[in-house]
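Peer 1: Could you work out the structure for the sequence below:
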Amino acid sequence: MNLKKHIVLAMPSHSNFCSPMIENLKFHGYSVTFIDASPEHLKKMRLSFIDKCIHFIRKALFKNSDYKELKKTWLKEDYISKMIDQIPLLTDHDHILVIRPDLFSQDRLQQLRQKSEHNYVGYQWNGLDRFPDTVARIGLFDRFFVFDHSDLNNPKFDTLNLIGITNFSFDMHQPTSTHHKGQRAYFVGLHFDERVETLTQCADILSKLGIQLDFNIRILKNIETSRKKYDDAQIKIIKKNIDFSKNIEHIYQASILVDILNPIHQGLSFRTFEALYYQKKLITSNANIKNYDFYHPDNIFIWETNNLPQLKDFLARPYTQIDQNIVEKYCFHNWLKNILDIAPYQKIVLPD
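Peer 2: From the prediction side, this is the model:
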């Protein structure tokens, strides 16, 4: 008998990966129950008259103004708890995948744990030091994956039985053939003070080489102050995330993808695997990429201050095709089989 594959996906919806995750799971034959770690309606919550009175009294008498946030937390807990209650006990063929478990309370993760005896899997696609609340939750899972090799080598995490795995490229849409003439470079990411210099230098050099820029920066805090740090008119400041379908459009229109390392972790970004899947040249400041089986100097330029004169030659060289088995190794379908331990699959490991 052919059993329908089912997965419970618990992750935040505020990133632009939630919808394509669900779409790709369905594309590969899964029915999906989604549990949102960041319910959108709670962000717009207005206090009732009684709650406003409580908030006013606490603030006036006790100098305590956190009631609204406490109320939101309670409502979030109640909302997620009710969602979990609706999930029937899972069979051995079903799975639970939690991404960014630091956004769920330990109580809710414990509640979710009761739904599956064997197939409870966690994944942290940011470094553990960035979100340290994750660490106390790792023991709840049957398997727990991280994408940053430095977490695997960190002595303080030795007892956690972490498993290394990369990010991936979504494979629901097949790439079309493109020519790589170095005409347009695409970057999208959050603002970090630590990478402004590299990013603006990259934009300046590419412009001087005649490359059109499609550089997009989202600033979350101190917007006006941070905006002034990008003096290049071709760097756009965006007010919200570029959604998945629009991101794919930007990738199709580009011949070069740009990846400036997030200073808070060392793992390979999603941009890396988009470049591999869509056969785009990649400019990256993450030198760790040299240790992967898909690295080729014709396709990937590692941005360092002493090699920038070589960039023009790199852009002039044609793209070298990578073995299709290697490309498929880092696609969503194979990544998912690694995470869920569903054989057969090509094993993905992080380099030392």
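Peer 1: okay, CA-based contacts and neighbour counts for the rest of this
Peer 2: Will do.
Peer 1: Work out which residue lies at the spatial centre of the protein.
Peer 2: Geometric centre of the chain, nearest residue: residue 125, 5.6 Å, by C-alpha atoms, centre = their mean.
Peer 1: What segments of the stretch 101-250 of the chain are helices?
Peer 2: Assigned by DSSP state H, counting those that start in this stretch, the stretch 101-250 of the chain shows helices spanning 106-113, 149-152, 196-208, 223-227, 244-253.
Peer 1: Would you convert the ones you listed into CSV that also reports mean neighbour count and distance to residue 57?
Peer 2: Compiled in CSV, these are given as follows (neighbours: other C-alpha atoms under 10 Å; distance: least, C-alpha to C-alpha, whole Å):
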stretch, mean neighbour count, distance to residue 57
helix 106-113, 17, 30
helix 149-152, 20, 45
helix 196-208, 16, 44
helix 223-227, 13, 33
helix 244-253, 15, 45
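Peer 1: Now that we have the ones you listed, can you turn them into JSON lines and tack on distance to residue 137?
Peer 2: As requested, the helices of the stretch 101-250 of the chain are arranged in JSON lines below (distance: least, C-alpha to C-alpha, whole Å):
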{"stretch": "helix 106-113", "distance to residue 137": "6"}
{"stretch": "helix 149-152", "distance to residue 137": "15"}
{"stretch": "helix 196-208", "distance to residue 137": "34"}
{"stretch": "helix 223-227", "distance to residue 137": "34"}
{"stretch": "helix 244-253", "distance to residue 137": "29"}
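Peer 1: Figure out which of these is closest to residue 309.
Peer 2: helix 196-208 (9.6 Å; C-alpha to C-alpha).
Peer 1: That closest one - contacts with which helices or strands?
Peer 2: Other elements packing on helix 196-208 under the criterion 3 or more C-alpha pairs under 8 Å, 6 or more residues apart in numbering; DSSP states H and E are strand 212-218.
Peer 1: now the other sequence, so there's something to compare against:
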Amino acid sequence: MKSPTLLFSAPDIAGLHLLIEHNLRHHGFNVINLAEYRLNTGYPSPAKHFYAKWRKVVHRDKATAKRLKGQVLQQKIAAQIQKAGGLDYALFISAEQYSSDLIRFIRQNSRHGAVNYQFDGLHRFPNIFPLMGEFDRFYVFDAQDRKQYPNVLPTTNFYFDYNLNRQPAVTTDCYFIGIHDPSRAAMINALADYLTQQGLRTDIYIIWKKKERQARAVYSNPRIRLMKQPISFVENLKKARQSAILLDFVSDAHQGLSYRAFEALGYRKKLITTNAEIKKYDFYHPNNIFVWDGENFNGLAEFTASPLHELPPEIYEKYSFGNWIKYILDIEPHQKITLPET
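Peer 2: Take a look at the predicted model:
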């Protein structure tokens, strides 16, 4: 039986699109990685490049550059679709970087249409709004977005499930990595201080692109390590799987659950999070997830010392990438993924 061909694209964030491609191939898809072609695509000609720059500077128009690059990209993708013998599915993750013309072309050439998953709050990337009608289905992970825009569909993030049998040894107690965000900096520092006082081994990284001296005025705990650039998603997953507890600090930008929550679930880790919305999900268990209010540490020492509670197998399956991709593409059988009511 011929493997289905899926065209997919995701933002080039620390190699995320390559990790997703690997997991798609693990689940039997022949993959055309649109992101890889986009990164190596220029303008139709030097004159068109100059025109796009002129439009951007004089008229603050970024759409022209997107459209012109999309024309070149479309030619490349058309050749890949023909080489693959046709296209079965098209999946975009945060498609605002593409023109409507390119999305429409891909959708028309896909046997099962095209879908988009917006893995950040909709209001953070307003350029996606004019494109929402170009997709057969449009998914969001934030229940607030689902409530505000009734035509979108619910889903969550997921955990990568292609190498679950290769569980590395645990070498640290608590792990976190994240970009500096003023809304959560004080909480990160306070929790790091508490965990250090409890004698726990911490592996905490903050991506800070300014001078280190400025950072230490915010992150005074010397065990918080500062980085200029993020590590790759592959390295991040390796560190997560080597830790007993994952730390998660919700951003003011959305209330949806981060990848960290699902990594903790899939890799059988404990989770300390400031996102109280997690209590509304079917995988929440107080032995596995500690919801911290950012101030009170009561009960945290007991939580870190207690054993992990094993959940029903169908819960782990539900939030795996394997089920997620079948749900998103409407391939049976799959478990439906929903969001809690707000």
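Peer 1: ok, for the residue nearest to the centre of the first structure, nearest residue in space, not its chain neighbours?
Peer 2: residue 147 (5.8 Å; C-alpha to C-alpha, 6 or more residues apart in numbering).
Peer 1: How about residue 259 of the first structure?
Peer 2: Spatial nearest neighbour of residue 259 of the first structure, excluding adjacent residues (C-alpha to C-alpha, 6+ apart): residue 284 at 4.6 Å.
Peer 1: In the second structure, what sits opposite the one you found in the alignment?
Peer 2: Taking TM-score structural alignment, the alignment pairs residue 284 of the first structure with residue 273 from the second structure.
Peer 1: Tell me how many other residues crowd that match.
Peer 2: Neighbourhood size, residue 273 of the second structure [other C-alpha atoms under 10 Å]: 22.
Peer 1: Would you agree it is in contact with residue 250?
Peer 2: Yes. Using C-alpha atoms under 8 Å, residue 273 of the second structure makes contact with residue 250 at a distance of 7.3 Å.
Peer 1: residue farthest from the centroid of the first structure?
Peer 2: Distance from the C-alpha centroid of the first structure peaks at residue 61, with 43.0 Å (C-alpha atoms, centre = their mean).
Peer 1: What helix or strand is that residue located in?
Peer 2: According to DSSP states H and E, residue 61 of the first structure maps onto helix 49-62.
Peer 1: ditto for residue 322 of the first structure
Peer 2: Applying DSSP H and E, one finds residue 322 of the first structure in no helix or strand.
Peer 1: shouldn't it be in contact with residue 298?
Peer 2: No. The pair residue 322 of the first structure / residue 298 is not scored as a contact, 10.7 Å apart, by C-alpha under 8 Å.
Peer 1: ok, now how distant is the corresponding residue of the first structure for residue 106 of the second structure from residue 270 of the first structure?
Peer 2: With TM-score structural alignment as the criterion, residue 106 of the second structure lines up with residue 112 in the first structure. From residue 112 of the first structure across to residue 270 of the first structure, the span is 28 Å (C-alpha to C-alpha, to the nearest Å).
Peer 1: what about the aligned partner of residue 204 of the second structure in the first structure, neighbour count?
Peer 2: For residue 204 of the second structure, the aligned residue in the first structure is residue 215 (criterion: TM-score structural alignment). By the measure other C-alpha under 10 Å, the count of residues near residue 215 of the first structure is 21.
Peer 1: burial measure for the residue in the second structure that residue 192 of the first structure lines up against, as a count.
Peer 2: Superposed on the second structure with TM-score structural alignment, residue 192 of the first structure falls opposite residue 181. Residue 181 of the second structure has 15 neighbouring residues, counting by other C-alpha under 10 Å.
Peer 1: mind checking which helix or strand the closest residue in space to residue 181 of the second structure that isn't next to it in sequence is in?
Peer 2: In space, and not counting its chain neighbours, residue 181 of the second structure is closest to residue 251: 7.7 Å by C-alpha to C-alpha, 6+ apart. Counting by DSSP H and E, no helix or strand carries residue 251 of the second structure.
Peer 1: quick revisit: would you check that the residue nearest to the centre of the first structure makes contact with residue 151?
Peer 2: No. The pair residue 125 of the first structure / residue 151 is not scored as a contact, 11.4 Å apart, by C-alpha under 8 Å.
Peer 1: can you give me the strands in the second structure?
Peer 2: For the second structure, the strands defined by DSSP state E cover 5-9, 30-33, 89-93, 114-118, 137-140, 153-154, 172-179, 202-207, 224-227, 243-248, 270-273, 289-291.
Peer 1: What's the separation between residue 284 of the second structure and residue 83 of the second structure?
Peer 2: Computed as C-alpha to C-alpha, the residue 284 of the second structure to residue 83 of the second structure distance reads 45 Å.
Peer 1: Name the nearest residue to the aligned partner of residue 142 of the second structure in the first structure, ignoring sequence neighbours.
Peer 2: Counting by TM-score structural alignment, residue 142 of the second structure corresponds to residue 148 in the first structure. Counting by C-alpha to C-alpha, 6+ apart, residue 148 of the first structure lies nearest to residue 267, which is 4.2 Å off, once chain neighbours are set aside.
Peer 1: one step back: which ones are touching the match of residue 142 of the second structure?
Peer 2: Contacts for residue 148 of the first structure were tallied using C-alpha atoms under 8 Å, 6 or more residues apart in numbering; they are 125-127, 164, 166, 265-268, 350.
Peer 1: Aligned to residue 297 of the second structure, what sits in the first structure?
Peer 2: The equivalent of residue 297 of the second structure in the first structure is residue 308 (alignment by TM-score structural alignment).
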